[in-house]
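A.B. asks: Any chance you could fold what I've pasted below:
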Amino acid sequence: MELQEVHYPLPGLLPTKTVIQTLAAKILTYSLPLTMPSADGIDVISISLGQENALDITIDSLSIGSLHAMERGVLTVHSAGNTGLSTVRASVTSVAPWLLSVAASIIDCRIINRVVLGGWKDSATCMYLQRGNAVNGFHLNGSEFSLVQGMEVTGTCDEYNPGLYEVGCLDSSKVKGKMVLCNDVGDHSRELTLEDPLSIELVPLDLLIPQANILKRESLHDSAAPIVASFSSKGPNIIISGILKVHAVNSPASFSFSHTVYSSDKINVLQPDITALGIDILAAYSPVASPTDDLPDKKSVKFSVLSGTSISCPHVAGVAAYLTSLHPDWSPSAIKSTLMTTTRPMNAKKNPAAEFGYGAGHLDPVNSANPGLVYETFKDNYIKMSCSMGYNSSKLRKMLGDNSNCPEGPKGSPKELNYPSMTVQVEAKKPFTAKFPRTVTNVGFKNSTYKAEISKDDLVNVSVEPRILSFNSLNEKKSFVVTISGEGLDDSKSVSASLVWSDGTHRVQSPIVIYTSMYFNA
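C.D. replies: Below you'll find the model as predicted:
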């Protein structure tokens, strides 16, 4: 059975420039430079690469490059990262608010292989049947091969887990002509492991000679989908002034983060922004790279089944390009807002990280074609937000490459950024109040009236003023203020709410998340 380990960025994705024409829009996928995409007539940039930890936006090349692209009317869609795991919070690396950060979720079609165990000394004993998520590139034609356990045929590459498969750790003399049974294939590919390990130890070894045959691959419907992949990086987003103070302790089994405590005005953007399909996706593959990511492997394929936020990212970029072809005059933030406010809702009970795992929800290409209202944000708004977070004019100039200065007068709050989602960090067990001023632009019907619908937890109060927005023309703007308050949240607590503007045809939804400073370390 071929179990592929997922890396970030994925192997086979080359840092070369690729332009994909779709209708009247172009997608550009390349590593550098990001500063002059308009010269190529590019509408959307898709970036499936990044660092393992979030960087301060004033020193992050992807944040800076995508900011220049935004200035030129180009939206950058970026992978959220593959270091999430169920125990890790604040692992999202795509933190700049002008980027569209994409998480990964499972598809509703599972590709499986059935494994038949044989080799029993007692021929009357029934064979044991297993199945697991996998795609093999070979046919066994009914042949059975001996099973060996990973810990018996590997070196000491992983002293913490000798049964864990790692490239270069297998002893070729011990595995030739055999199937290797591994405890795991790495934390990034948990969705690709067997549902139940092949537990040959359940029967005394003197009663069998363990063998196995892999049957033809097949597909099954997964009614639980979509669910955020375990490896998909999660929020909260960490954007602070100065150098990011994050310390990571990495062990083979888990990741743990310790964080400084920040004020509520330092962290205000919910990311990842959105999730899209990113598990077991059939995709084009570089013919010069090994599909197993093993240097000695000389196989070459044009297509492969891949997983990761590197794969979910281009799904969103494709829909963004489609929207750009329908609305070529829309700003990058309008396209981003459309994708976020028209998502398919996700089930928080199936996704423990809730909005910190899937953002505004799951990508809905059909619903996104007609959003009704959009939240627009431009360069001046991002400058004001940066200054309110503590960045000075010197850092702004380095990031923007011009003579920009922080505006004079009150600095305001990052919560004033006209973002489609609303997030606030509060101090545990203390009363809180947060206000989010927002402005929406009418792109639906010329004469329309929208009413506010609020869904909230009993632990918080959410109000909107005004609750009714009436428009008389297209591109007309209306402002409102969302106020969130509460008597105090327990340590390590996160509470979700939502705001939906509806005119009877359109539903413009925005997630709202309130969490405590201790949420990081829970």
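
A.B. asks: only C-alpha atoms for contact and neighbour calcs from this point on.
C.D. replies: Noted.

A.B. asks: roughly how far apart are T156 and V249?
C.D. replies: 21 Å (Cα to Cα, to the nearest Å).

A.B. asks: Which of the two has more residues huddled nearby?
C.D. replies: Taking neighbours as other Cα atoms under 10 Å, T156 and V249 compare with T156 leading, 13 against 9.

A.B. asks: For that one, give me its contacts.
C.D. replies: By Cα atoms under 8 Å, 6 or more residues apart in numbering, the contact list for T156 reads 162, 169.

A.B. asks: State the distance from it to L170.
C.D. replies: Counting by Cα to Cα - T156 and L170 are separated by 10 Å.

A.B. asks: now swap in H78 and tell me
C.D. replies: Using Cα to Cα, H78 is found at 35 Å from L170.

A.B. asks: So the two - more neighbours on which side?
C.D. replies: The residue with more neighbours, out of H78 and L170, is H78; 31 against 19, by other Cα under 10 Å.

A.B. asks: what secondary structure does that one sit in?
C.D. replies: Three-state call for H78 (DSSP: H, G, I helix; E, B strand; the rest coil): strand.

A.B. asks: just the helices in the chain please.
C.D. replies: 61-71, 150-153, 172-175, 309-326, 332-341, 355-358, 379-388, 393-400 (DSSP state H).

A.B. asks: What residues does Y382 make contact with?
C.D. replies: By Cα under 8 Å, 6+ apart, the contact set of Y382 is L417.

A.B. asks: Let's compare: structure for the following, please.
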Amino acid sequence: MGNLPQREGLSVASTHHTMLQSVLGSAFSPKESLVYSYERSFNGFAAKLTNKEATKIAKMEGVVSVKPNRKATLHTTRSWDFSGLSLGKAGASQEGDIIIGLLDTGVWPEHPSFNDTGYGPPPAKWKGTCQTTNFTCNNKIIGARYYNSEGYYDGNEIPSPRDTEGHGTHTSSTAAGIELPGTSFYGLAEGVARGGAPTARIAVYKVCWSSGCDDADILKAFDDAIADGVDILSVSLGANYYISHYFEDSIAVGSFHAMRNGILTSNSAGNEGPDPASVSNNAPWTLTVAASTIDRKFVANLVLGNGQILTGIAINTFNLNGTSYPLIWGGDAVNYTFEEDINHDMVAGKIVLCESISRHSHDILSNGTVGIVLVQYITAINPDYAFNYPLPATLISPDDAKKAMDYIRSTKYPAATIMVGETWKDEVAPRVVSFSSRGPSSISPDILKPDISAPGVDILAGWSPLSPPSFYDEDTRSGFFNVVSGTSMACPHASATAAYVKAAHPDWSPAAIKSAIMTSAYVMDPTRHRDLEFAYGSGHINPTSAVDPGLVFDASEADYVDFFCKQGYNTTTVRLITGDNSSCASTTLGRGWDLNYPSFSLYVDDGQEITGTFVRTVTNVGPPNSTYTATWQMPSLVSVTVEPSVLAFSDVGERKSFTVKVVGPAITQQPIVSGAIIWSDGSHYVRTPLVVYNYYPGAPYTSDSEDSNSVPRNNRRNGFIGH
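C.D. replies: So this is what the prediction gives:
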């Protein structure tokens, strides 16, 4: 992905055709091979080629790289109040000029969250378009495009920007939906549904379908979005394959070009937690978002015939009116003679206790079962997010499942009922949810990932009426709202926060906006997270403080190139990302500690002493005459020195540098040790986490019971969690 040619009159597309023609020969037309020309914001193309033809292209003069097309996968009424952005604070006066671009499954344009009453025309900077096939834009959704390099549509998919999955409508309304009082999900979680930037504009780039999200489509969407004039990009998806270098990741490459053009990309951390080194979207120029809980959880109690009440977690909208039904264990209804088929007669008219979420759950759901009680024996004592089912259902803890089994085995006619769902206050929120992917970064140990945590659990927001609210095809419900969990839901919370900051500071760089969000974050409770910063990064988003951070850690394209060089990239591999004439001197190899990043990460080889030196530069964006003093917190194992420890500023925009030295004894198999450095002038508190560790990515690692409940991989569809 290179820069566009600067010569006037040169057609990028014609150059791509010429290159293809030279490889394909006169018997074939380049038009039949060419899928996309990336010619609006950077230079490149996608084409259908054999391996031999791709090899020929790669050897051509001026070709930086050729990579195969791979697939990425997709990774509110209460969440914004919980994050401190109340109705009175949402909607800065300049917010209507901010355009949030979303790479997702499209959007449902008639959804009430996108009503444009009271909106003026799009900002003058907008250069995009609306593909109007089965779709209509307005002054809220000002642009919409769709991409499908495969040209294949499955089921009820529609060749337009219209959302048939629900995911894109959910993320779009979370980021910038208008205020809708009296919203609920079938009576649950009633309140005012709204986005964090409710007056911002939305531009939709549909790159994901039921089959996934193709690299070629993702890159074309970045190409268009940059040229269209978006301000913030929200990307709730990530690679579902191992990536060892940034140039292998289409999102990293596309977002680098966005950064180069002044656009911050916010993206999801992934749903592969709590495994270590599972975080995706590791690029340091993007904002990587983990998912955390809010102070609301969905409860559906199981009442046994003996009067025991077992608390379950589920989004249950079905009311059995307290009527008891026969209760059986699902294992008793399995016919092992016929490949473990379910005995339909045994489950009909009953509530079934299933020990795991498996293919049998689908069989049970479609055979006249009254209700289902689920338990995962690898879950935590208390499940930390809720599923949605097409019939009365709840998810109970392993201990409560044992009580239910004891009751079934000791009672001649066991019975139970599942109570209609309700919402309870979660006193321990925010807490990073079990499924949220953890650090450290598998690409750059010198960069702490994820960057930030945001609400991503049980989030109520918009939905496509063509998609059922649960995973199950048997679910016939249809509506405009749904409650969903995932880092996909956390990402648009951070995207809206970035839009909120951008509206207040339109001239700030992507790095400055990212820094403001990270250094102003709420501190998370370390006693509830064994993974510490590898779970939550700098902490939980704090939108109102992010607009006035005091100091920011800024960074430019040149800083990232220098980072690449120090991380071991050479001139050739750097150009795979930048696409220009960037180069690395042979003497620059080293650690990436000097990238002006708003956090500190020190990876130590096993058995080596702790030692590291970081250089940082802060820019004063607060009052002109201000003095900041540094304090730091770190366990006694590690010694920290900050020089100088006092920074005096006389002007806005003035820059000052400081050095952080970290030393300690030799460590072996040391899990994360963390603390923070805080700069304060008495009214601003600029906090940067500092972590030291040396267990390697992929090493054997066992979380304690509070962090060990992981969603089984076979219950993840397109990266969605819980829906």
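
A.B. asks: Let me see the TM-score of these two.
C.D. replies: Here the superposed chains carry a TM-score of 0.85, computed using TM-score structural alignment, normalised by the length of the first structure; 479 aligned residues with a Cα RMSD of 2.9 Å.

A.B. asks: if we can go back for a sec, in JSON lines: the helices of the first structure, plus distance to S368 of the first structure.
C.D. replies: Listed next are these as JSON lines, based on distance: least, Cα to Cα, whole Å:
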{"stretch": "helix 61-71", "distance to S368 of the first structure": "21"}
{"stretch": "helix 150-153", "distance to S368 of the first structure": "47"}
{"stretch": "helix 172-175", "distance to S368 of the first structure": "51"}
{"stretch": "helix 309-326", "distance to S368 of the first structure": "8"}
{"stretch": "helix 332-341", "distance to S368 of the first structure": "6"}
{"stretch": "helix 355-358", "distance to S368 of the first structure": "17"}
{"stretch": "helix 379-388", "distance to S368 of the first structure": "24"}
{"stretch": "helix 393-400", "distance to S368 of the first structure": "31"}
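
A.B. asks: most tightly surrounded among those?
C.D. replies: For the helices of the first structure, the largest average neighbour count (mean count of other Cα atoms under 10 Å) is found in helix 355-358, namely a mean of 31.

A.B. asks: in the second structure, what residues pair with that one?
C.D. replies: Structural correspondence for helix 355-358 of the first structure: residues 533-536 of the second structure, per TM-score structural alignment.

A.B. asks: Would you mind getting the average deviation of that stretch from the first structure?
C.D. replies: Once fitted to the first structure, stretch 533-536 of the second structure is off its aligned match by 0.5 Å on average (mean Cα distance after the TM-score superposition for the first structure).

A.B. asks: just how off-centre is that stretch within its chain?
C.D. replies: Put simply, stretch 533-536 of the second structure sits 14 Å off its chain's centre (Cα atoms, centre = their mean, to the nearest Å).

A.B. asks: M346 of the second structure and A333 touch, don't they?
C.D. replies: Yes. Using Cα atoms under 8 Å, M346 of the second structure is in contact with A333, at 5.8 Å.

A.B. asks: can you give me the end-to-end distance of stretch 452-472 of the first structure?
C.D. replies: Taking Cα to Cα, stretch 452-472 of the first structure runs 18 Å from one end to the other.

A.B. asks: what does stretch 222-239 of the first structure give?
C.D. replies: Stretch 222-239 of the first structure: ends 36 Å apart by Cα to Cα.

A.B. asks: Only the buried residues of it, if you could.
C.D. replies: 225-239 (16 or more other Cα atoms under 10 Å).

A.B. asks: re the thing from before, how about residues contacting the match of helix 355-358 of the first structure?
C.D. replies: With Cα under 8 Å, 6+ apart as the test, stretch 533-536 of the second structure has contacts from 290, 432, 436-440, 448-453, 524, 529, 539, 674, 689, 691.

A.B. asks: ok, now with 7 Å
C.D. replies: 290, 432, 438-440, 449-450, 452-453 (Cα atoms under 7 Å, 6 or more residues apart in numbering).

A.B. asks: nearest residue to the residue sitting nearest the centre point of the first structure other than its sequence neighbours?
C.D. replies: Nearest to the geometric centre of the first structure sits A103, at 1.3 Å (Cα atoms, centre = their mean). Once flanking residues are discounted, A103 of the first structure sits nearest to T275: 4.3 Å by Cα to Cα, 6 or more residues apart in numbering.

A.B. asks: Check W120 of the first structure too.
C.D. replies: Spatial nearest neighbour of W120 of the first structure, excluding adjacent residues (Cα to Cα, 6+ apart): L208 at 4.4 Å.

A.B. asks: Check T631 of the second structure too.
C.D. replies: In space, T631 of the second structure is closest to I678, 5.3 Å off (Cα to Cα, 6+ apart).

A.B. asks: so how far is G150 of the first structure from the alignment partner in the first structure of W593 of the second structure?
C.D. replies: Under the alignment (TM-score structural alignment), W593 of the second structure pairs with K415 of the first structure. Note on K415 of the first structure: its distance to G150 of the first structure, by Cα to Cα, is 51 Å.

A.B. asks: cool, V305 of the first structure as well?
C.D. replies: On the measure of Cα to Cα, V305 of the first structure and G150 of the first structure end up 24 Å apart.

A.B. asks: I267 of the first structure now?
C.D. replies: Between I267 of the first structure and G150 of the first structure the computed distance is 44 Å (Cα to Cα).

A.B. asks: do the same with H315 of the first structure
C.D. replies: 36 Å.

A.B. asks: What is the end-to-end distance of stretch 345-364 of the first structure?
C.D. replies: With Cα to Cα, one end of stretch 345-364 of the first structure sits 10 Å from the other.

A.B. asks: Name the residues of it that come out as buried.
C.D. replies: For stretch 345-364 of the first structure, using 16+ other Cα under 10 Å, the buried residues are 345-347, 351, 353-364.

A.B. asks: and the two most separated of those residues?
C.D. replies: Greatest spacing in those, by Cα to Cα: A353 and D364 (20.5 Å).

A.B. asks: burial of the alignment partner in the second structure of G84 of the first structure, as a residue count?
C.D. replies: Using TM-score structural alignment, the partner of G84 of the first structure in the second structure is G273. G273 of the second structure has 25 neighbours, counted by other Cα under 10 Å.

A.B. asks: which ones are touching G273 of the second structure?
C.D. replies: Counted by Cα under 7 Å, 6+ apart, G273 of the second structure has contacts 434-438, 710.

A.B. asks: Considering those residues, which are maintained in the first structure?
C.D. replies: Retained in the first structure (both residues aligned by TM-score structural alignment, their matches' Cα atoms under 7 Å) from the contacts of G273 of the second structure: 434-438.

A.B. asks: Quick one, which of the helices of the first structure gets closest to S91 of the first structure.
C.D. replies: helix 355-358 (9.9 Å).
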